[in-house]
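> got a predicted structure here, sequence first:
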Amino acid sequence: MLTMNYTYRIYPNVVQQTELRSWLETCPGVYNYALRELKDWIASRKCSVDRCSLEKEYIIPADEPFPSYHRQQNNLPKAKKQFPHLGKVHSQVLQTTIRRLHDTWEAFVKRGYGFPRFKKFGQFKSFVFPQFKNNPINGFTINLPKIGEVPIDLHRPIPDGFKVKQVRVLSRVRGTQWYVVVTIESDISVPDVPVHGRAIGIDLGLERFLTTSERSFQERPQFFKSMQSQLKLLQRRAARKQKGSQNWEKAQIEVARMHHRIANRRRDFHLKTAHQLCDRVQTIFAEDLNVKGLTRGMLRTDCVDAAFGQFLSLTEWVCWKRGVYFAKVNPNGTSQTCPSCLATVSKGLEVREHHCPECGYRTHRDRAAAEMVLDRGLENVVSQGLWGTETACQVGLSGVDDLDKWRGAGTPNREAGKPAL
């Protein structure tokens, strides 16, 4: 079973936009009500057996079952009688809202932290239509239940053999731009991409966004800093408006539109860079970076602006789509190890050149790290037995034969030298 997501922009009219915003206000209310039931049931089981709190206590019968997803979903028809405005929202949209809460709860139980929180006004940005009997896309419109026909920018047609599984409606730029994420599926099965062809390692950094083991590199566009002065001007104008007024809302929309433009430019750069890599090689190795840790250091602003995590995710998707093998390797010590003799060469961030005192190998720091990423990726391929399963159409991995010789059959001092990559 193959499942993919296609994102399109839609253009609802004024009445439809009002209805969509109303749904986005109703769904958090259902979410919070269900969460309140969940928290009350848990709190009622916290009191001691022989005493109760002097301030307050949750009195729920001991035989009352846990408010599971199915129980709360079955209570929705009763809630609609008590709160008639819930009937304006599609029933399955409310069910997926309850499902969203219990997915968060199950994730909390699994990892042990991150208890579900109440949603504030405007915090819900999307809702889901989970199933369709017929294809909702007809020409250049999409038929959303209880919303009607909405114009859609179908810039990419649905492939033959795929059917629409679900549709998620997204609100962007404070409800002024609307998108749909169409989930399509097919019964076909796509095999995993095998290791084949020409291989490279890539190193991500702030001086250069990307450096490959083949001496090429890509400069880092500073998306946020290049537009920071314009963004600061818009934020200053918004701060001078009376909060809640129409002028304040217009100013907030301008700020949100600027953030949206920055994000679009960053994503466009990541996709184009990933496609350029896939045009050149058939196997890519990258570092398995701790992206969350990078956003907590001194250079967190630059790391967030570069968005290494988004780039790696998009590169993995582009590689899968284009039949390029992609794998991540352990990033520890890639910049502190000589790719020629594997000696440890300690250096600070201010040192931008790699010079090994053992073998005399000299190159740029980022290129040395990229070469180490490639070496580790090839070692993983050989150790996991992925090499040697190629088809008749595949080409030999450049560097694998030399890698076996370079490893020296267990020679401790690595005298075999640098592999010919």
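Structure's in. What do you need? Numbers count the residues shown, from 1 in each chain.

> from here on, contacts and neighbour counts on C-alpha atoms
Noted.

> and the residue nearest to Val195 when sequence neighbours are not counted, what does it touch?
Excluding the flanking residues, the one nearest Val195 by C-alpha to C-alpha, 6 or more residues apart in numbering is Tyr325, at 5.7 Å. Contact analysis of Tyr325 by C-alpha atoms under 8 Å, 6 or more residues apart in numbering lists Val193, Pro194, Val195, His196, Gln282, Thr283, Ile284, Cys319.

> from what I can see Pro151 touches Gln16, true?
No - using C-alpha atoms under 8 Å, Pro151 is not in contact with Gln16; the gap is 11.1 Å.

> neighbours around Phe127, how many?
By the measure other C-alpha atoms under 10 Å, the count of residues near Phe127 is 22.

> now do the one 5 residues further on
One way to gauge burial is a neighbour count; for Phe132, by other C-alpha under 10 Å, it gives 14.

> hang on, it in a helix?
No - under DSSP: H, G, I helix; E, B strand; the rest coil, Phe132 sits outside any helix and is assigned coil.

> so it touches Val164, yeah?
Yes - the criterion here is C-alpha under 8 Å, and Phe132 meets it with Val164 at 7.3 Å.

> returning to what we had before: closest to Cys359 among the contacts of Tyr325?
Cys359 lies nearest to Ile284 out of the contacts of Tyr325, by C-alpha to C-alpha, at 27.2 Å.

> which ones are touching the closest one?
Neighbours of Ile284 in contact, by C-alpha under 8 Å, 6+ apart: Ala199, Ile200, Gly201, Ile202, Val324, Tyr325, Phe326, Ala327.

> Trp105 reaches Phe115, doesn't it?
Yes - if you go by C-alpha under 8 Å, Trp105 and Phe115 touch, sitting 6.9 Å apart.

> so between those two, which is more surrounded?
Between Trp105 and Phe115, Trp105 has the larger neighbour count (other C-alpha under 10 Å), namely 18 against 13.

> ok, and that one, which helix or strand is that part of?
Using DSSP states H and E, the element containing Trp105 is helix 91-111.

> Ser340 now?
Using DSSP H and E, Ser340 is not contained in any helix or strand.

> and it, how far from Asn332?
Here the criterion is C-alpha to C-alpha, to the nearest Å. By it, Ser340 lies 17 Å from Asn332.

> more crowded one of these two?
Ser340 (23 against 11).

> how near is that one to Phe217?
Remark: distance between Ser340 and Phe217 (C-alpha to C-alpha) = 20 Å.

> second structure follows, compare the two:
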Amino acid sequence: MKTSYQYRLRPTKQQVIQFDKWLNLLRYQYNYLLADRFQWYEENRCSINSCSILVCHLPEFRDNPNYNSQQDSLPQLKKDRPWYKELHSQVLQNAAKRVELAFDRFLSGDCKGKKSGRPRFKGANQYKTFTYPKVKSDCIDNGFIILPKFGKVRLLQHRAIPDGFKIKTCSITKKADGFYVTLSLEDETVPTIKADFNADSITGIDVGLIDFYVASDNTRIAAPKYLRKAERKLKSAQRRVSRRKKGSNRRKKAIKQLGIMHKKLADTRKDFHFKTANNLLKKYDVVAVEKLNIKGLAKSRLAKSVNDAGWGQFISILTVKAENAGLKVIAVNPNGTSQECSNCGTKVIKKLSERTHNCPNCKVSLCRDLNASIIIKNRGAHDLKAQKMSSTKSL
């Protein structure tokens, strides 16, 4: 099982300066390696090496810069620019890895074949994380974390690392209110499905904007609407930033205050998602959700409300917590869940403004969202049964 713990750091003033220096050096190297990739892409993506109409010289082909070739250039970088020697070698290599991943997603796509946009160069204060791919298992000692080539940094360890888990990677992140460390943990002995897993303990949830979700047992959680409630304060803080002179210390201070407000808003929403997911998994072993196109919905007229609800983050948290607890989350096909009847399956066309489902065939009348959640539950039970049958056949 894999999980991650995040702790807040309390670095000294000198350590803060050192962190910022490392991030700036890594940003410069990231931009340089990315520019090298773009240069190769523009010069070598065409197989033609001469022009028959115009007498001109086209650049000669060169090998495609990849992770290995860019990694091999790092020793020469330290000779040409000695100030890079103070960076840990694996941290510097990780910057090349990030370029490799960003460029591969741009050209080839991710594991599902979905391509990302053209990678962007990192501006000032946009490179905020550096990673140690390997750290010692005993790097945390009496309220301090020992970072290679950096030393001891004070750590607020609000919870202990579980027994049996090994620290795989360590990432330092700069946020609006300070620095944080994220430890990636792994324990291969923890089972993925718990022994007393009950497939019949299943519920379906229909996420929405009025109610955050409605479960198939008619449990409702009201949408908290954190962004809507904080809009006036955010508007005032944003106006304060726009009135400050660009480049001034007062503007930097106003930007920092605005960033802290946005981070507090995001943390409050995330805390709500964690608690909601935890309460769901305490009651049920299987949770069925819709496989929604959240990115598409976030570009519609309901963009602000959809982003405020944070469905994508909630489903991601729910899935990870279920895996860690040995439980299951099933994503079902969302087509027709708001139009079908959960009792007889008749298609009942309704506008979005109609909040009650009235079936003319079986005379069932109930809340539209409750009807959808029951359909989601039934589809989840059917998919779970199909998965069991396929797994038994393969055995």
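Yep, that arrived. Values in this document were obtained by computation on a predicted structure and should not be read as measured data.

> quick one: TM-score?
Between these two chains, after superposing, the TM-score reads 0.92 (TM-score structural alignment, normalised by the length of the second structure); 384 aligned residues with a C-alpha RMSD of 2.2 Å.

> hmm, back to that, by contact count, what packs against the helix holding Trp105 of the first structure?
Judged by 3 or more C-alpha pairs under 8 Å, 6 or more residues apart in numbering; DSSP states H and E, the packing partners of helix 91-111 of the first structure are helix 14-43, helix 69-74, strand 126-129.

> most tightly packed of those?
Among those, strand 126-129 has the highest mean neighbour count (mean count of other C-alpha atoms under 10 Å), at a mean of 20.

> OK, contacts around the closest residue to Thr346 of the second structure other than its chain neighbours?
Nearest residue to Thr346 of the second structure, sequence neighbours excluded (C-alpha to C-alpha, 6+ apart): Glu340, at 5.6 Å. For Glu340 of the second structure, the contacting residues are Thr346, Lys347, Val348, Ala372, Ile375, by C-alpha under 8 Å, 6+ apart.

> thinking the last one is in contact with Gly336, fair?
I take that to be Ile375 of the second structure. No - using C-alpha under 8 Å, Ile375 of the second structure makes no contact with Gly336, being 9.2 Å away.

> got the residue ranges for the helices in the stretch 301-421 of the first structure?
Secondary structure of the stretch 301-421 of the first structure (DSSP state H, counting those that start in this stretch): helices located at 308-322, 365-383, 400-406.

> most tightly packed of those helices?
The highest mean neighbour count among the helices of the stretch 301-421 of the first structure, using mean count of other C-alpha under 10 Å, belongs to helix 365-383: a mean of 23.

> read off where it ends up in the second structure.
Aligned by TM-score structural alignment, helix 365-383 of the first structure falls on residues 368-386 of the second structure.

> kindly report the same for stretch 255-273 of the first structure.
Mapping stretch 255-273 of the first structure onto the second structure (TM-score structural alignment) gives residues 258-276.

> taking the centroid of the second structure, which residue is nearest it?
The geometric centre of the second structure, computed from its C-alpha atoms, lies nearest to Gln313 (C-alpha atoms, centre = their mean), at 7.4 Å.

> give the aligned equivalent of that one in the first structure.
The alignment partner of Gln313 of the second structure in the first structure, by TM-score structural alignment, is Gln310.

> need the contact list for its match.
By C-alpha under 8 Å, 6+ apart, Gln310 of the first structure lies in contact with Arg267, His270.

> repeat that with 10 Å
Neighbour list for Gln310 of the first structure: Arg266, Arg267, His270, Leu271, Val291, Val304, Glu316 [criterion: C-alpha atoms under 10 Å, 6 or more residues apart in numbering].

> for Tyr132 of the second structure, same thing?
Contacts were defined as C-alpha under 10 Å, 6+ apart; by that measure Tyr132 of the second structure touches 88-94, 147-148, 168-172, 183.

> which one among those gets closest to Arg62 of the second structure?
Among these, and counting by C-alpha to C-alpha, the member closest to Arg62 of the second structure is Gln93, at 22.3 Å.

> that closest one maps to what in the first structure?
Under TM-score structural alignment, Gln93 of the second structure pairs with Gln95 in the first structure.

> and Pro224 of the second structure, by the same measure?
For Pro224 of the second structure, the aligned position in the first structure is occupied by Pro221, per TM-score structural alignment.

> is that match in contact with Ala306, as I believe?
Yes - assessed by C-alpha atoms under 10 Å, Pro221 of the first structure is found in contact with Ala306 at 8.0 Å.

> mutual contacts of the two, please.
Leu206, Phe209, Arg266.

> between the residues you listed, which sits nearest His85 of the first structure?
The shortest approach to His85 of the first structure among those belongs to Arg266, at 40.3 Å (C-alpha to C-alpha).

> now do the contacts for the closest residue to the closest one other than its chain neighbours.
Counting by C-alpha to C-alpha, 6+ apart, Arg266 of the first structure lies nearest to Phe223, which is 6.5 Å off, once chain neighbours are set aside. Residues in contact with Phe223 of the first structure (C-alpha under 10 Å, 6+ apart) are Arg261, Ile262, Ala263, Asn264, Arg265, Arg266, Phe269, Asp302, Asp305, Ala306.

> do Cys139 of the second structure as well
Shown in contact with Cys139 of the second structure (C-alpha under 10 Å, 6+ apart): Ile145, Ile146, Leu147, Pro148, Lys152, Ile167, Cys170.

> one more: Arg250 of the second structure?
Neighbour list for Arg250 of the second structure: Arg240, Val241, Arg243, Arg244, Lys256 [criterion: C-alpha under 10 Å, 6+ apart].

> among the residues you listed, which two are most distant?
Farthest apart among the contacts of Arg250 of the second structure by C-alpha to C-alpha are Arg243 and Lys256. That separation is 14.6 Å.

> okay, these two: which has more neighbours?
Higher neighbour count among Arg243 of the second structure and Lys256: Lys256, with 16 against 11, using other C-alpha under 10 Å.

> how far away is the match of Gln313 of the second structure from Met4 of the first structure?
Separation of Gln310 of the first structure from Met4 of the first structure (C-alpha to C-alpha): 18 Å.
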